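1. this one's structure only:
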C-alpha cells in the first residue's frame, strides 16, 4: 500500500505499474480465488485446482524474474526497504518516494504474500490426498515429506494465504475510507499522482515483448513440472 504525496509538492501523473505487472496482479488474484473455490468444492473440481496451481506457479516464477528486470517500480530493489526506513514511515516521517510504488508497509505485504504463495504452491506439488490426486513431485521425496507437505498445504498454508489476502483487501478499504486514497485504479491504468520529476516505469513495446517471452518461458517451466509425476489432467 502507499501513502499520498505531500499536497504542497507539484504533482504529475506518472506511469508506475507497467502492463506486465498489472496483468500479473489480476491474473494472480483470479487464480487464487479459483484455487480457494476449487479446494472447497473438492471432488472433480480438484482437476481445476491442479491446473490453477500450475498457473500460479508460472505467475510466481514470472514475478520473480520481473522483480529483477521489470519496470522501475516493479523491481524488488524499488521496495526493498531497511528497517529504519520502515520505522520512519510508520512514524509519519516517510519520503515522497515512499508514495510512488509500494510503501515500506505495503512492501511487507507484497513480500509476505509472495512467500506464502510460493510455499503453498511448493507444498501442493508435494501433496497427496491418498484418494485420486497427487502432486507431480511426490515420487521424488519420502512419505514423511509428502505427509508434512500435505498437512501444511491443507491447514496452515491455506489459512496464511486467506489471512494475508484478507489483510490486503482490508488495507485497500482502509486507504479508501480513512485516507481517501483509491489504490485499485492505478493497478488498472498504471498511473499515479507523484511529485514532479518522479521517474516513470518503462512500459514500451520492447518491455512488453520481453515480458511475453519471460511469461512463455515460465509457462513452459510450469508445464514441465506438471509432467514429472503421474498425469494430473
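-> Thanks, I have it. Bear in mind the structure is a predicted one, so any value in this text is a computation, not a measurement.

2. contacts, neighbours, all on C-alpha from now
-> Noted.

3. OK, contacts around the residue most central in space within the chain?
-> The chain has residue 114 as the residue nearest its centroid, 5.0 Å off, counting by CA atoms, centre = their mean. Shown here is residue 114, whose contacts under the criterion CA atoms under 8 Å, 6 or more residues apart in numbering are residue 60.

4. what secondary structure does it sit in?
-> Counting by DSSP: H, G, I helix; E, B strand; the rest coil, the backbone at residue 114 sits in helix.

5. report the separation between it and residue 187.
-> Plainly put, residue 114 is 17 Å away from residue 187 if you go by CA to CA, to the nearest Å.

6. and residue 148, by the same measure?
-> When distances are taken as CA to CA, residue 148 and residue 187 turn out to be 37 Å apart.

7. swap in residue 92?
-> 25 Å.

8. so for the two, which residue has more residues nearby?
-> Between residue 92 and residue 187, residue 187 has the larger neighbour count (other CA atoms under 10 Å), namely 18 against 9.

9. residues contacting that one?
-> When contacts are counted by CA under 8 Å, 6+ apart, residue 187 is found next to 17, 22, 25.

10. structure B:
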C-alpha cells in the first residue's frame, strides 16, 4: 500500500512545545546564575506561551484540543495496560501530564519575593512579605517538580521508541507521521486567524499581569 502522511501536530502547537523547552532551559540557567532580570522576562515569555496554549486547547487543531485527549483516570489506566488502541496526538496518560505542566507553570513565580524584597513577581504586591517568601519557596519546589515531570516525559518518549516502536519526536518536528494502512489523511482543522487572535489574547494577558494587573 502507498504510505499516507497523517498530520499529527499543527504548527502553533509545535512552536509552543519547542519554545517552551528552550525557555525552561533558559529560566533554569538565569535563575541558577542570579540573572533575575533575564529570569523575569523568560517567565513572562512562558506565561505568554501558556495563555496561548490554554486558548489553543479550545480552538486549535484537533489533536491540540483538550476535548481530544483529556479523559478520565480509567482511560489513562487502560492505555497504560495496553487495553486501548493508540490514537494520533496525545494519549490519555499524556493528556494529564500536559495539564499538570500547564497548571504548575502558570502559577509559578507570580507572587514570589526574594529574601531582601528587592526582586519579586508581578503580583507580589497583592500578598504580604511572608506570603511572598512562601511563594518563592514554592516556586523553587514547583520547578523541581516540573523537572521531574519533564524527566518522566522524556522517559515515556524513550519507552515508546524502544518498546512500542513509535517515534514521538519526529511528528513534533515535521507535524506528521507516515502510515501504511491505506487510510485517508485526516486534516487537523487549524486556522491562521484563530492563531492570530490567540497571540493577541496572550500578549494582552501577559502585559496585564506584568503590570501587576494595572493598566
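-> Sure thing, it's come through. In this text, all values refer to a predicted model and were calculated from it rather than measured experimentally.

11. TM value for the aligned chains?
-> Counting by TM-score structural alignment, normalised by the length of the second structure, the TM-score of this superposition works out to 0.89. Behind it: 211 aligned residues with a CA RMSD of 2.2 Å.

12. quick one: residue 193 of the first structure from residue 181 of the first structure, how far?
-> Noted for residue 193 of the first structure: a distance of 11 Å to residue 181 of the first structure, by CA to CA.

13. between the two, which has more neighbouring residues?
-> Counted by other CA under 10 Å, residue 193 of the first structure and residue 181 do not tie: residue 193 has more neighbours, with 18 against 15.

14. show me the helices in the first structure, by range?
-> Taking DSSP state H, the helices of the first structure run over residues 19-41, 46-69, 83-90, 104-125, 143-154, 156-178, 184-189, 205-226.

15. now these in a markdown table, with distance to residue 10 of the first structure?
-> Output for the helices of the first structure, formatted as a markdown table (distance: least, CA to CA, whole Å):
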| stretch | distance to residue 10 of the first structure |
| --- | --- |
| helix 19-41 | 26 |
| helix 46-69 | 29 |
| helix 83-90 | 21 |
| helix 104-125 | 23 |
| helix 143-154 | 48 |
| helix 156-178 | 22 |
| helix 184-189 | 19 |
| helix 205-226 | 29 |
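
16. so which of these comes closest to residue 198 of the first structure?
-> With respect to residue 198 of the first structure, and counting by CA to CA, the nearest of the helices of the first structure is helix 184-189 at 15.7 Å.

17. and the residue nearest to the centre of the first structure, what pairs with it in the second structure?
-> If you follow residue 114 of the first structure across to the second structure using TM-score structural alignment, you land on residue 102.

18. next one: residue 142 of the first structure
-> In the second structure, residue 142 of the first structure lines up with residue 128, judged by TM-score structural alignment.

19. quick check: its match vs residue 50 of the second structure, distance?
-> According to CA to CA, residue 128 of the second structure stands 27 Å off from residue 50 of the second structure.

20. looking only at neighbour counts, state which of the two leads.
-> When residue 128 of the second structure and residue 50 are compared for neighbours, residue 50 comes out ahead with 21 against 12, by other CA under 10 Å.

21. pretty sure the more buried one is touching residue 104, no?
-> No - taking CA atoms under 8 Å as the definition, residue 50 of the second structure is not a contact partner of residue 104, at 10.4 Å.

22. give the contact list for residue 69 of the first structure.
-> Taking CA under 8 Å, 6+ apart as the contact definition, residue 69 of the first structure lies against residue 75.

23. what do we get in the second structure for it?
-> Correspondence of residue 69 of the first structure to the second structure, assessed by TM-score structural alignment: residue 59.

24. next: residue 168 of the first structure.
-> With the correspondence set by TM-score structural alignment, residue 168 of the first structure lines up against residue 153 in the second structure.

25. which one in the first structure is aligned with residue 80 of the second structure?
-> Structural alignment places residue 80 of the second structure opposite residue 90 in the first structure (criterion: TM-score structural alignment).

26. what about the closest residue to its match other than its chain neighbours, how many neighbours?
-> The shortest distance from residue 90 of the first structure to any residue other than its chain neighbours is 7.8 Å, reached at residue 105 (CA to CA, 6 or more residues apart in numbering). A count of neighbours around residue 105 of the first structure, defined by other CA under 10 Å, yields 19.

27. right, and residue 105 of the first structure touches residue 86 too?
-> Yes - with contacts defined as CA under 8 Å, residue 105 of the first structure counts as touching residue 86 at a distance of 6.7 Å.

28. burial measure for residue 209 of the first structure, as a count.
-> Here the neighbour count serves as a burial measure; for residue 209 of the first structure (other CA under 10 Å) it reads 12.

29. what about it, distance to residue 25 of the first structure?
-> Counting by CA to CA, the separation of residue 209 of the first structure from residue 25 of the first structure is 18 Å.

30. again with residue 87 of the first structure
-> Here residue 87 of the first structure is placed at a distance of 27 Å from residue 25 of the first structure (CA to CA).

31. what do we get in the first structure for residue 47 of the second structure?
-> Counting by TM-score structural alignment, residue 47 of the second structure corresponds to residue 57 in the first structure.

32. report the contact partners of its match.
-> Under the criterion of CA under 8 Å, 6+ apart, the neighbours of residue 57 of the first structure are 118, 121, 222.

33. let's see it at 6 Å
-> Under the criterion of CA atoms under 6 Å, 6 or more residues apart in numbering, the contact list for residue 57 of the first structure is empty.
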